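Novice: quick one, fold the following:
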Amino acid sequence: MNATPTGTATTGEAPTSYRSALTLLASLFFMWGFITVINGTLLPHLRSVFDLSYTQTTLIESVWFIAYFFASIPSAKLIERIGYQRSMVVGLGMMAAGALVMVPAARLPSYEVTLFALFVIASGITLLQVAANPYVAVVGSPETASSRLNLVQAFNSAGATLAPLFGGYLILGRTTSGTAAAGAAALTPAEKLADAQSVVLPYVIVAVVLAVLAVVIARFPLPAMGAATRRSAKADRKGHSLWAHRNLVFGIPAIFIYLIAEIGVGNLFINFVSQPEIGNLTHQQASNYLFLLWGGMMVGRLVGAFVMQKMEAGHALAIASIGATIVMLIAAVTTGHVAMWALISVGLFHSIMFPTIFTLGIRDLGPLTEEGSGLLIMAIAGGALVVVQGWLADSYGLQASFFLTAACELYVLFYALWGSKPVVRGGLS
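Specialist: Below you'll find the predicted structure:
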């Protein structure tokens, strides 16, 4: 299909305007990566403050990703109504408001208000995701879409890489639970209250940065993502079905399942490497190693952006999924620093997965690109099923729960080798 997909910049825009727009969008990728990964340091903190089981701890992250399911379609409708630029401003405003709600959540302290605050922040990020990912994918040559999205997603990983240092210093490093040795005695009520309030300063800082970024984007001359293409696409969509595209049909569960793997590793990492038989670290010390996990994703995306200018995206995805499966099995069956470094290294293999699956999923959709993109973003809700890994950790042990992650990597391998291949006209064979 040669029709211009919805969201493609109108012809006649100078390439320099694309570059400046992508540079600004990189800051959005950075911020939502940063805020998402702060949860990795926030969760062990909340587990200590509220005496949570692993199931209850991962439920916090499930609420975060449930927001993707509920907010994706309304986000697409909002973008259609007010445009990309205003929607980005609204998304940043929602994120700032949610960050400020963390202040009363910490002062009460309240597990339920914390869940609400994180849901609001995640809804704002969903709005940004629905706008930014397809924008980056369609601005430029389709052949280099995976390379381009991997490059911009590297800024997402840069935010994710810095977040553990920020959270480790301002949250875990200033709390009794964060600096206590593994197996230390339970916190007293006074210590729990003091620990809970340690999140106030970090989230106020985040809210201020988001508000400033919203003002910058509101005043920036982003290239118009033309309404004309939207009208022509509406006519072109007649007679076409999303479900006739194998790469999208199998790409939706690929995103869903991959997110279970990525979020499970990130959220349980600190608890895992803190165990005496693995790294025997304090939570604050473990957050420094989480920095390496997300740093590996940043490096992998930068390398992937270069490699996939020359290598077919499906082949690169297959290699990454094989590597991820191997290191997750090592993490699940070994102990000590071997298990710890195996878990750290999975970030390198995970790095290209989301942007590559996304661009393979919308490949050749033509006038159906907007709807396909919305469904792929909705599939990020798969991260909510990290609660299943929490249940496995409670029932069978934290280390054994990583067999679930290895199984998720195998589905990504299936998608890379077969599911991502565009359907031949007339069927899924």
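Novice: every contact and neighbour count from this point should use C-alpha atoms.
Specialist: Noted.
Novice: show me the helices in the stretch 51-200 of the chain, by range?
Specialist: Counting by DSSP state H, counting those that start in this stretch, the stretch 51-200 of the chain has helices at residues 54-82, 84-107, 111-138, 145-170, 176-179, 189-196, 200-219.
Novice: what's the most buried one of the ones you listed?
Specialist: Stretch with highest mean neighbour count among the helices of the stretch 51-200 of the chain: helix 145-170 (a mean of 26; mean count of other Cα atoms under 10 Å).
Novice: tell me what that one is packed against?
Specialist: Under the contact definition 3 or more Cα pairs under 8 Å, 6 or more residues apart in numbering; DSSP states H and E, helix 145-170 sits against helix 15-49, helix 111-138, helix 200-219, helix 283-307, helix 353-361.
Novice: next, the angle helix 111-138 makes with that helix.
Specialist: With axes from the mean of the first three to the mean of the last three Cα atoms, to 10 degrees defining the directions, helix 145-170 sits at 150 degrees from helix 111-138.
Novice: and helix 145-170 with helix 353-361, angle?
Specialist: 150 degrees.
Novice: how many degrees apart are helix 145-170 and helix 200-219 in direction?
Specialist: 150 degrees.
Novice: pull the distance from helix 145-170 to the chain's centre.
Specialist: Between the centre of helix 145-170 and the centre of its chain there are 10 Å (Cα atoms, centre = their mean, to the nearest Å).
Novice: ok, back up a step: can you check which of the helices of the stretch 51-200 of the chain gets nearest to residue 303?
Specialist: Among those, helix 145-170 comes nearest to residue 303, with 8.6 Å by Cα to Cα.
Novice: quick one, that closest one and helix 15-49 angle?
Specialist: Using the same axes, to 10 degrees: helix 145-170 against helix 15-49 is 40 degrees.
Novice: how many neighbours does residue 361 have?
Specialist: Neighbour count for residue 361, taken as other Cα atoms under 10 Å: 30.
Novice: contacting residues for it?
Specialist: Residues touching residue 361, when contacts are defined by Cα atoms under 8 Å, 6 or more residues apart in numbering, comprise 247, 248, 249, 250, 251, 252, 372, 376, 420.
Novice: excluding its backbone neighbours, what's nearest it?
Specialist: residue 248 (4.5 Å; Cα to Cα, 6 or more residues apart in numbering).
Novice: is the one you found in contact with residue 242, as I believe?
Specialist: Yes: Residue 248 is within contact range of residue 242, at 7.4 Å (criterion: Cα atoms under 8 Å).
Novice: picking up where we left off before, quickly find the element holding the residue nearest to residue 361.
Specialist: Under the criterion of DSSP states H and E, residue 248 resides in helix 246-249.
Novice: next SSE after that helix?
Specialist: Past helix 246-249, the next helix or strand by DSSP H and E is helix 251-274.
Novice: residue 209 and residue 164, how far apart?
Specialist: 17 Å (Cα to Cα, to the nearest Å).
Novice: revised request: answer the last question for residue 94.
Specialist: With Cα to Cα as the criterion, residue 94 and residue 164 are 23 Å apart.
Novice: try residue 90
Specialist: Separation of residue 90 from residue 164 (Cα to Cα) stands at 27 Å.
Novice: quick one more, to check against the first:
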Amino acid sequence: MTTSIESQSKGTSSFVPMAIVAGLFFILGFATWLNGSLMPYLKQILQLTPFQASLILFSFYIAVTFTALPSAWVIRKVGYKTGMALGMGVMMLAGLLFIPAAKTQVFALFLFAQLVMGAGQTLLQTAVNPYVVRIGPEESAAARVSVMGILNKGAGVVAPIVFTALILDSFKDRVGTELTQLQIDEMANGLIMPYLGMAIFIGILAVLVKKSPLPELESEEDDNETKEKGHIKAALSHPNLALGVVALFFYVAVEVIAGDTIGTFALSLGVESYGVMTSYTMVCMVLGYTLGIITIPRFISQPTALMISAILGLILTVLIVIGDNDSYAIANTLLVPFGGTALPDTLLMIAFLGLANAIVWPAVWPLALSGMGKLTSTGSALLVMGIAGGAFGPLFWGITSSLTSLGQQGGYMVMFPCYLFILFYAVKGHKMRKW
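Specialist: Below you'll find the predicted structure:
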């Protein structure tokens, strides 16, 4: 018989479970936000179009669509803790797949490795997110998720810097030049050791988590009367959950566009430091999470924070699309006087989207899972399916980039309807308890 983490935490400190979960959020962030550096790097090596480059993100995030609900089934069978270990095992396998992909330089192998990495992340996400929501009072869940978000996005700051230090620094002089086959081979082989090291580290961590004192959440009984379709139908009968899934779909779409296409856009502008551009967005997200911890629920409610985030996202989207790529006013004010790099205003406004995006995930999760009870793991799996937005956001950005006269800059207009729906959920959608 499993014991709920809520009841167990009454008698013992929740510090150890939260410390373990925090480490997992860091690993999730590191593996996820490597994509922001990997995408322009592969674009350069394999000479990809913006649309083809967006498939690198598509293959990673589309895995969520067909593995989220099976992940919930696995967790009901083996438990949350074993589910986390299995998720990391799949991520380890994905890291190893990058080795033959780099040696052969076959684009399809890179996409397959990304697909497997996305599947492992989905299983880990489905298992780990309910811990944060259910380890304390529901009204302060957004603050706890914000703490995890700082670690997740903090890893997003670190990952591009590590990628650049281990791989990209030796090849900065090749931006905007036509590569020889020897140079392409050299750049591709540079991926092997970092991904091998990451695979080994994640594998060791999976074993440690399996043997850790992490308490088990109370799980639903998978009896004969309540089949998988019944779980899904019951969960989707809650409008706040169903609309929350859509809100997260649009949120992850804009989050991934802001975090992972900024490097590709920077490469198109001839910025040599394109590999670390994701770090700029992640720094803004960490700042946003910190503000969330300070203000929620002490000064503002979760829905209010969500509304402010959506409005800021709408404003920034307009400014990015109509902005001047030759203007450096923001960098000259905020970065250059302190020894920072001079970057175009449009790039920095994409980074500022991190502020708009930071609170959305931690605010939507508790609002969507409110009142779900024993349907929590199915609700969690459905919410994790919203991560599929990360597949389609960059894809539509790539398509729109090819169709507008503004090119990649014009592609960012696809974010506007996404923020509009998030605004709707903040104002009305989360309050709905009946269709």
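Novice: so what's in contact with residue 248 and residue 242 of structure 1 at the same time?
Specialist: residue 372.
Novice: more neighbours: which of these two?
Specialist: Comparing residue 248 of structure 1 with residue 242 by other Cα under 10 Å, the one with more neighbours is residue 248, at 30 against 16.
Novice: what does that one correspond to in structure 2?
Specialist: Matched across to structure 2, residue 248 of structure 1 falls on residue 241, judged by TM-score structural alignment.
Novice: just residue 114 of structure 1 next, same as before
Specialist: So residue 114 of structure 1 corresponds to residue 110, using TM-score structural alignment.
Novice: once you drop chain neighbours, what's closest to its match?
Specialist: Nearest one to residue 110 of structure 2, counting by Cα to Cα, 6+ apart, is residue 101 at 5.4 Å.
Novice: could you measure from the equivalent of the one you found over in structure 1 over to residue 116 of structure 1?
Specialist: In structure 1, the residue paired with residue 101 of structure 2 is residue 105, using TM-score structural alignment. Note on residue 105 of structure 1: its distance to residue 116 of structure 1, by Cα to Cα, is 9 Å.
Novice: got it, and residue 31 of structure 1?
Specialist: From residue 31 of structure 1 to residue 116 of structure 1 the distance is 20 Å (Cα to Cα).
Novice: quick one: contacts for the aligned residue in structure 1 for residue 349 of structure 2?
Specialist: Aligned counterpart of residue 349 of structure 2 in structure 1: residue 342 (TM-score structural alignment). By Cα under 8 Å, 6+ apart, the contact list for residue 342 of structure 1 reads 327, 328, 330, 331.
Novice: identify the residue of structure 2 aligned to the last one.
Specialist: It refers to residue 331 of structure 1. Alignment note (TM-score structural alignment): residue 331 of structure 1 maps to residue 320 of structure 2.
Novice: report the contact partners of its match.
Specialist: Contacts of residue 320 of structure 2 (Cα under 8 Å, 6+ apart): 346, 349, 350, 409, 412.
Novice: how many other residues sit next to residue 348 of structure 1?
Specialist: 22.
Novice: quick check: chain neighbours aside, which residue is closest to residue 283 of structure 1?
Specialist: Distances taken as Cα to Cα, 6+ apart place residue 178 nearest to residue 283 of structure 1, at 5.0 Å, with adjacent residues excluded.
Novice: let me redo that: residue 169 of structure 1
Specialist: Once flanking residues are discounted, residue 169 of structure 1 sits nearest to residue 284: 7.5 Å by Cα to Cα, 6+ apart.
Novice: would you mind measuring from the one you found to residue 98 of structure 1?
Specialist: Distance, residue 284 of structure 1 to residue 98 of structure 1, using Cα to Cα: 25 Å.
Novice: ok, back up a step: the match of residue 248 of structure 1 and residue 226 of structure 2, how far apart?
Specialist: Separation of residue 241 of structure 2 from residue 226 of structure 2 (Cα to Cα): 19 Å.
Novice: ok, residue 42 of structure 1 - contacts?
Specialist: Contacts of residue 42 of structure 1 (Cα under 8 Å, 6+ apart): 167, 171.
Novice: sorry, wrong one. I was asking about residue 418 of structure 1.
Specialist: Residue 418 of structure 1 neighbours (Cα under 8 Å, 6+ apart): none.
Novice: residue 272 of structure 1 versus that one, what's the distance?
Specialist: Taken as Cα to Cα, the span from residue 418 of structure 1 to residue 272 of structure 1 is 34 Å.
Novice: same check, this time on residue 151 of structure 1
Specialist: In terms of Cα to Cα, residue 151 of structure 1 sits 30 Å off from residue 272 of structure 1.
Novice: just give me the match in structure 2 for residue 317 of structure 1.
Specialist: Going residue by residue (TM-score structural alignment), residue 317 of structure 1 aligns to residue 306.
Novice: give me the element its match is part of.
Specialist: Element membership for residue 306 of structure 2 (DSSP H and E) is helix 302-322.
Novice: check which element follows that helix along the chain.
Specialist: Past helix 302-322 of structure 2, the next helix or strand by DSSP H and E is helix 329-334.
Novice: by how many degrees do whatever helix or strand comes next after that following helix and helix 302-322 diverge?
Specialist: Per DSSP H and E, the first helix or strand lying C-terminal to helix 329-334 of structure 2 is helix 345-358. Counting by the same axes, to 10 degrees, helix 345-358 of structure 2 lies at 160 degrees to helix 302-322.
Novice: may I see the buried residues of helix 345-358 of structure 2?
Specialist: 345-358 (16 or more other Cα atoms under 10 Å).
Novice: and of those residues, the nearest to residue 399 of structure 2?
Specialist: Distances from residue 399 of structure 2 to these, taken by Cα to Cα, are shortest for residue 350, at 18.4 Å.
Novice: quick one: contacts for the nearest residue to the closest one once chain neighbours are set aside?
Specialist: Distances taken as Cα to Cα, 6+ apart place residue 258 nearest to residue 350 of structure 2, at 5.7 Å, with adjacent residues excluded. Residues near residue 258 of structure 2 by Cα under 8 Å, 6+ apart: 281, 350, 351, 353, 354.
Novice: and stretch 179-191 of structure 2, which stretch of structure 1?
Specialist: Stretch 179-191 of structure 2 maps onto residues 187-199 of structure 1, going by TM-score structural alignment.
Novice: what comes into contact with the matching stretch?
Specialist: With Cα under 8 Å, 6+ apart, stretch 187-199 of structure 1 has contacts from 45-46, 48-50, 102-103, 106-107, 109, 170-171, 174-177.
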